[in-house]
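Trainee: Pasted the sequence and its predicted model underneath.
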Amino acid sequence: MPRPTSPDPSKPLRRTVVAAVGITGLLVLGGCPQKDASVDPASAAAAVSPASPASPTSPARTPRPTVSTTLKRAELMALVFPDSHGPQAAEDTPGIVRLPKIDNEGQQVAGSDAEREAQVAAREVVRLDDRHAVMLTETVPLTEQGHPMNGHPDGAWLGAYFFEQGLDGWKLAGRNDAVDYRGFMGNLGETKVERLSGGQFVMTLTNGSCWHGMCAQWLSVYALETERVRAMVKGIPLSANNEGSDEACEKLLKGEQPEEPPRSACFDIGGRPAFVHGAEGDGKDELRIVFSGQRTGGTGKPQVRKVSTTLVYVERKGRYELREGRNPVPSL
């Protein structure tokens, strides 16, 4: 996937696909209603080391929460980042996380993990079963001046925090601050949690952007498990169009005749992904992407051709592999 350059100020960005930071995610609770309940002060205080008696002029310190009686995002965030959260914390906060560096190609630099301050926002909370849940977050590193790194080529980190339910409530059981690095402008993109027919929870992540009048999207799928979140497939080209880069393309794809021929091929193609019951009889769902749109082809006078095709991905050894079809989305 090419790293985008700064947008061309002479061309308006078209169809920019960027979800707002802190987008309200899907809360999957396995059919169990969520009750409004605060942290039990007695159980929280019991896990805190005794402090020196407060002086008459010093305010009493609020004990750090160690358990949550609900799966509310703010309460779970307070368990993960206790130094940044109070009992009524918001769903996003500055926090200390461990992240690797990213090179100019958007790839992780091996062995570069280090603690960094970042802005962390809760995206999804999923109750996996009676005793396990996972919270998925969007993490944007901060500069030395404390500003989010949200330039056009900057992505965001997908984080995963795992919780187990005990007699006194939900406790943090594990964490991965840096599951994957995706997206643009300090934003992961659009997330959606789905439950497959076999009971497996997955999260789809769709991200994209525009540059120089061309726009594109990519699709990734992650399996949500009790102790880890892992990629099943990453970076499937999902859509692309270049109407904004050439006025002739814009007219052709609208069915009009331009005064001058386009400088290159014109295209406007998009796909709709869906999980369906598999045809291989193994009980696993297939990932199907139905593409439609149009593009120019042939020689001489440009001819607009319709695009209609379907890709079929099947799960093999925990990952989605292409079994059928050819992706019609052009490379940018």
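Mentor: Alright, I've got the coordinates. Quick caveat: nothing in here was measured; it's all calculated off a predicted structure.
Trainee: contacts, neighbours, all on C-alpha from now
Mentor: Noted.
Trainee: what's the neighbour count on the nearest residue to residue 162 once chain neighbours are set aside?
Mentor: Nearest-residue entry for residue 162: residue 134, 4.5 Å, with adjacent residues in sequence omitted and distances by Cα to Cα, 6 or more residues apart in numbering. Here the neighbour count serves as a burial measure; for residue 134 (other Cα atoms under 10 Å) it reads 28.
Trainee: isn't residue 134 right next to residue 159, touching?
Mentor: No - using Cα atoms under 8 Å, residue 134 is not in contact with residue 159, being 10.0 Å away.
Trainee: Next SSE downstream of the host helix or strand of residue 240?
Mentor: In this structure, residue 240 sits in strand 229-241 according to DSSP states H and E. Toward the C-terminal end, the helix or strand that comes next after strand 229-241 (DSSP H and E) is helix 247-253.
Trainee: another structure for you, compare them:
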Amino acid sequence: MDISSPTLMDNKDLRNANPAIKAHFDASEKEMKEFSGAQGVIKDQNKIDNIVCPICHSDNSQQLLVKWGGRYDECKTCSHVFLKNPFKQEILNALYKNSIVDQLNRVVQKHSFNERYWAAVYRKYMDFMVSQTRKPGKLIDVGCGTGRFLRFCKENYDLELFALDVYDDLIASVSDVVPEENIFLVDSFENADIKKKFDLVTLWGVLEHCRSPHKILSKCHDYLEDDGLVFMLIPNIHSRARKLLGIYTPTLNPREHINFFTPQSMEKVAVASGFSVFGFFQELPVIDLMWPYLDEESPVIDEIISNKECYYHLYILKKVSK
């Protein structure tokens, strides 16, 4: 099964078609400025921590950019890009649980374009993973949100489904898809304690939100059957979108995205957590905001894919040891 080519759909007029996208990012900026004031980096030690690289723990990092009071650094040891001044965990958890920003993001995800696009992406990778596992019986979606991916799985695959998130309305949102005894509402992904084994563990846009990638992947290692797989979708900090749009790239959102993995830093954290990288893929070569800056008559999409500059990178991890 060939899954090497990204899924392509016409997204040129997406923000006009789905105004909740702009509302979501406007709300994110407003929320961050309430912490940072009119300008500058957030430095209040009651609100943030100053950290070293969360992957290799080196303090040899250099400022890459500042946005909405958040300072992103690039580690000179392992190439990882991370938020140098993330919110304290209790503040971050509170934001995720009851913020208007997250409510608007759920509206964005329910738009018909998003539904069609992600259904195509889900099918491609799920068909592949199911074909690679001996017994794909149990799947847990970590950071499942309102359960869109789980609904797709219920409609298309014979799997026992489980849901895990910090979202307060989790049970009400996914109880039509997942039995209540299979729903895990937790205070944080890092502190989740689940005494079950799964054949597939999925994290769709989750790891970039988490303070402790090692802890998350170590939890996934504990959850996984010996022949199981972990699937992750994460934003690409070195995408063509970021090179064109700079700090206006939507994924640069210090309110939400605190870790950006390169292939080198992903390999490092995967191996340290007991995994090998079984597959690397890309999605979304061109986001809607990029089109005004591209010559559509040139082979730009092929070039972006070849240079590994798509907006999303996707990884499939296989359990090795710990």
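Mentor: That came through fine. Computed from a prediction, not measured in an experiment: that's the story for all the values here.
Trainee: Superposing both, give me the TM-score.
Mentor: The TM-score (TM-score structural alignment, normalised by the length of the second structure) is 0.22; 126 aligned residues with a Cα RMSD of 7.0 Å.
Trainee: Quick check: the residue nearest to residue 162 of the first structure vs residue 94 of the first structure, distance?
Mentor: Relative to residue 94 of the first structure, residue 134 of the first structure is positioned 20 Å away (Cα to Cα, to the nearest Å).
Trainee: if we can go back for a sec, tell me which residues of the strand holding residue 240 of the first structure are tucked away?
Mentor: For strand 229-241 of the first structure, a neighbour-count test (16 or more other Cα atoms under 10 Å) marks 229, 230, 231, 232, 233, 234, 236, 237, 238, 239, 240, 241 as buried.
Trainee: just checking, residue 231 of the second structure touches residue 316?
Mentor: Yes - between residue 231 of the second structure and residue 316 there is a contact under Cα under 8 Å: 4.6 Å.
Trainee: Tell me where the stretch 151-300 of the second structure has strands.
Mentor: Counting by DSSP state E, counting those that start in this stretch, the stretch 151-300 of the second structure has these strands, from start to end: 160-165, 183-185, 198-204, 224-235, 259-260, 275-283.
Trainee: Go through those and name the closest to residue 117 of the second structure.
Mentor: The closest of the strands of the stretch 151-300 of the second structure to residue 117 of the second structure is strand 275-283. By Cα to Cα, the value is 10.7 Å.
Trainee: ok so, going back, separation between the residue nearest to residue 162 of the first structure and residue 127 of the first structure?
Mentor: With distances taken as Cα to Cα, residue 134 of the first structure is found 7 Å from residue 127 of the first structure.
Trainee: Next: residue 179 of the first structure.
Mentor: 19 Å.
Trainee: Same check on residue 316 of the first structure?
Mentor: When residue 316 of the first structure is compared with residue 127 of the first structure (using Cα to Cα), they lie 25 Å apart.
Trainee: secondary structure element for residue 127 of the second structure?
Mentor: Secondary structure assignment for residue 127 of the second structure, by DSSP H and E: helix 112-132.
Trainee: got the contact list for the nearest residue to residue 240 of the first structure once chain neighbours are set aside?
Mentor: With Cα to Cα, 6+ apart as the measure, residue 216 is the residue that lies nearest to residue 240 of the first structure, at 4.2 Å, once sequence neighbours are left out. Shown here is residue 216 of the first structure, whose contacts under the criterion Cα atoms under 8 Å, 6 or more residues apart in numbering are 208, 209, 210, 237, 238, 239, 240, 241, 332.
Trainee: Residue 216 of the first structure looks like it's in a strand, true?
Mentor: Yes - counting by DSSP: H, G, I helix; E, B strand; the rest coil, one finds residue 216 of the first structure located in a strand.
Trainee: Residue 119 of the first structure and residue 157 touch, don't they?
Mentor: No - with contacts counted by Cα under 8 Å, residue 119 of the first structure stays clear of residue 157, the gap being 10.3 Å.
Trainee: got any residues that touch both of the two?
Mentor: 139, 140.
Trainee: now residue 206 of the first structure, nearest residue through space, not along the chain?
Mentor: The spatially closest residue to residue 206 of the first structure, leaving aside those adjacent along the chain, is residue 219, at 4.7 Å (Cα to Cα, 6+ apart).
Trainee: correct me, but the one you found touches residue 239?
Mentor: No - using Cα under 8 Å, residue 219 of the first structure is not in contact with residue 239; the gap is 9.3 Å.
Trainee: rewinding a little: which elements pack onto the helix holding residue 127 of the second structure?
Mentor: Helices and strands touching helix 112-132 of the second structure, by 3 or more Cα pairs under 8 Å, 6 or more residues apart in numbering; DSSP states H and E, are helix 148-156.
Trainee: Would you indicate which residues of the helix it packs on are buried?
Mentor: Those buried within helix 148-156 of the second structure under the rule 16+ other Cα under 10 Å are 148, 149, 150, 152, 153.
Trainee: re earlier: need the buried residues of strand 229-241 of the first structure in CSV (columns: distance to residue 324 of the first structure).
Mentor: As requested, the buried residues of strand 229-241 of the first structure are exported to CSV (distance: Cα to Cα, whole Å):
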residue, distance to residue 324 of the first structure
229, 26
230, 24
231, 20
232, 17
233, 15
234, 17
236, 14
237, 15
238, 16
239, 18
240, 21
241, 24
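Trainee: Which of the residues you listed sits closest to residue 249 of the first structure?
Mentor: For these, with residue 249 of the first structure as the reference and Cα to Cα as the criterion, the closest is residue 241, at 9.6 Å.
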